[in-house]
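# Sequence isn't available, so here's the structure alone:
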């Protein structure tokens, strides 16, 4: 049996799932994927080489669009992010993405959260784009997959608080994974987690649809049963009909006898007169 757990998956299974990632992304969202996994990491790498790393307001907005397309859609989030001034975004991202003065991810996460509309998950995305090899994005799928203890303990609907503490735990888990499974990046681990989560989601949707069809079929069956008379009811009705005819005949005879008696009494009175 193939082991899909975070601690048990092997390199072959990992690579097989990684190849499935493009099929899990809708065509209309692939330009955003290109920005998130290729273009923006390349731009930040160039800035890193120049000694000053930062993200522009437009780049942050693009990453927010990507995040919303991959996870829970929150229409108000993009509006909040756009309320940040370009100057403030430049200042905060320069402090948060810099690795020269402070390499503490949790401290840099807190710095990036100064931006309006940016919480720990989105802040981790900015960090992950800056260092896709070692820094993980705090995605729902990755956190839930990394939280599995064994095959039965993992739950794709596990509640997430999106706290710095949870992110710290995720960073440690991803580091352990990379030490066990060689030559994989944090971004690739994120993609495999997305494939597994998407597959689980599709299975859940299919199961609900199957249950709905079964429920509809049962309701139609009950309705059909109500419309059709049961064999027992038909037999009962057949038994009642003879009784009804007998009662009617008896009443006719009674009326006939009463008429005959009345006629006889009238005839007797006439003879007496």
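Cool, got the structure. Keep in mind it's a predicted model, so treat the numbers as computed, not measured.

# okay, CA-based contacts and neighbour counts for the rest of this
OK.

# The residue most central in space within the chain: helix or strand, and which one exactly?
For the chain, the residue nearest the mean C-alpha position is residue 201 (5.6 Å; CA atoms, centre = their mean). Assigned by DSSP states H and E, residue 201 belongs to helix 186-227.

# burial count for residue 56?
Residues within reach of residue 56, counting by other CA atoms under 10 Å, total 17.

# Find the nearest non-adjacent residue to it, please.
Leaving out its chain neighbours, the residue that sits closest to residue 56 by CA to CA, 6 or more residues apart in numbering is residue 90, at 5.9 Å.

# Helix or strand for the one you found, just tell me which one.
Assigning secondary structure by DSSP H and E places residue 90 in helix 86-97.

# and that helix, which residues are buried?
Under the neighbour-count criterion of 16 or more other CA atoms under 10 Å, helix 86-97 has 89, 90, 91, 92, 93, 94, 95, 96, 97 buried.

# and if you look at stretch 105-112?
For stretch 105-112, the neighbour count (16+ other CA under 10 Å) marks 105, 106, 108, 109, 110, 111, 112 as buried.

# Relative to the whole chain's centre, how far out is it?
Stretch 105-112 has its C-alpha centroid displaced from the chain centroid by 29 Å (CA atoms, centre = their mean, to the nearest Å).

# do stretch 45-59 as well
35 Å.

# returning to what we had before: tell me the helices and strands packed up against the next helix or strand after the helix holding residue 90.
Next along the chain after helix 86-97, taking DSSP H and E as the criterion, comes helix 105-112. Under the contact definition 3 or more CA pairs under 8 Å, 6 or more residues apart in numbering; DSSP states H and E, helix 105-112 sits against helix 86-97, helix 120-130, helix 164-180.

# repeat that for 6 Å
Where contact means 3 or more CA pairs under 6 Å, 6 or more residues apart in numbering; DSSP states H and E, helix 105-112 is packed against helix 86-97.

# and the helix it packs on, how far from the chain's centre?
Counting by CA atoms, centre = their mean, helix 86-97 comes out at 34 Å from the chain centroid.

# got another, please set it beside the one above:
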């Protein structure tokens, strides 16, 4: 998916293929983890009025989702799983209160051991998808041309780009959030990789038959 494309229909198709892409990755845990992250966690957080927060088990499950959907780094899971409950609650409460000031919100969360800007962005995206998108490799490459720089500075550039794209796509009567844009980009990139991989497998099996 070319980030510069302004055809809403193409973006809607990419976004609507998200669940199919999750299912086609052959990671059984990912289906249930993604359901938790995209459907359950947001409502759980918002039910905690007047001061929303997340718990250590929820942060741990969110980290598992992030690592299963992307690159597996078990040490990060160990770090967040061992953080004191009150510390996670306090940091997330402050972060959510800081929005829409994304920079401050990220900084409140990255005091937690094992939580960098990318994991912090996943926490914010669960609470405020209309403000802060998740910092996935695939969306970073599509929007910025690379995914090597996991700094707060780079994330803020990423946020600006995805917020602007969401606004552009919403201008035609549709409602697109920055998180919708991220999921569409991720789904498009992963879907293309799956197709390319299956084509390679088909070609190699044909070669074997010829021998």
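Okay, I see it. Just so you know, these numbers come straight off a predicted model, no measurement behind them.

# that older thread, for the residue nearest to the centre of the first structure, give me its contacts.
The contact partners of residue 201 of the first structure, by CA atoms under 6 Å, 6 or more residues apart in numbering, come to none.

# hang on, the earlier thing: give me the angle between the helix holding residue 201 of the first structure and helix 120-130.
Angle, helix 186-227 of the first structure to helix 120-130, by axes from the mean of the first three to the mean of the last three CA atoms, to 10 degrees: 130 degrees.

# Look up how far residue 176 of the first structure lies from the aligned residue in the first structure for residue 179 of the second structure.
The alignment partner of residue 179 of the second structure in the first structure, by TM-score structural alignment, is residue 187. Applying CA to CA, to the nearest Å, the value for residue 187 of the first structure to residue 176 of the first structure is 15 Å.

# ok, now residue 129 of the first structure?
Relative to residue 176 of the first structure, residue 129 of the first structure is positioned 20 Å away (CA to CA).

# between these two, who's got more neighbours?
Higher neighbour count among residue 129 of the first structure and residue 176: residue 129, with 26 against 12, using other CA under 10 Å.

# Which of the three states applies to the closest residue to that one other than its chain neighbours?
Counting by CA to CA, 6+ apart, residue 129 of the first structure lies nearest to residue 41, which is 5.1 Å off, once chain neighbours are set aside. Secondary structure, DSSP: H, G, I helix; E, B strand; the rest coil: residue 41 of the first structure is helix.

# Let me know whether residue 41 of the first structure touches residue 128 as I believe.
No - the criterion here is CA atoms under 6 Å, and residue 41 of the first structure misses it with residue 128 at 8.6 Å.

# Tell me the helix or strand right after the helix holding residue 201 of the first structure.
Going down the chain from helix 186-227 of the first structure, the next helix or strand is helix 231-272, by DSSP H and E.

# Work out the gap between that following helix and the centre of the chain.
In this view, helix 231-272 of the first structure has its centroid 74 Å away from the chain centroid, taken as CA atoms, centre = their mean.

# For residue 142 of the second structure, which non-adjacent residue is closest in space?
In space, and not counting its chain neighbours, residue 142 of the second structure is closest to residue 3: 5.8 Å by CA to CA, 6+ apart.

# just checking, what residue in the first structure corresponds to the one you found?
Aligned partner of residue 3 of the second structure by TM-score structural alignment: residue 6.

# what sits against the aligned partner of residue 141 of the second structure in the first structure?
The equivalent of residue 141 of the second structure in the first structure is residue 144 (alignment by TM-score structural alignment). The contact partners of residue 144 of the first structure, by CA under 6 Å, 6+ apart, come to none.

# Same question for the helix or strand that contains residue 81 of the first structure: list its buried residues.
Using DSSP H and E, residue 81 of the first structure falls within helix 75-82. Residues 77, 78, 81, 82 are the ones in helix 75-82 of the first structure that count as buried (16+ other CA under 10 Å).

# Likewise for stretch 66-74 of the second structure?
By neighbour count on 16+ other CA under 10 Å, the buried set for stretch 66-74 of the second structure is 66, 67, 68, 69.

# any residues touching that stretch, and which ones?
Around stretch 66-74 of the second structure, nothing counts as a contact under CA under 6 Å, 6+ apart.

# and that stretch, how far apart are its ends?
Start-to-end, stretch 66-74 of the second structure (CA to CA) is 11 Å.

# That one aligns to what range in the first structure?
Using TM-score structural alignment, the partner range for stretch 66-74 of the second structure is residues 67-75.

# neighbours of residue 25 of the first structure, just the number please.
What residue 25 of the first structure shows, counting by other CA under 10 Å, is a neighbour count of 16.
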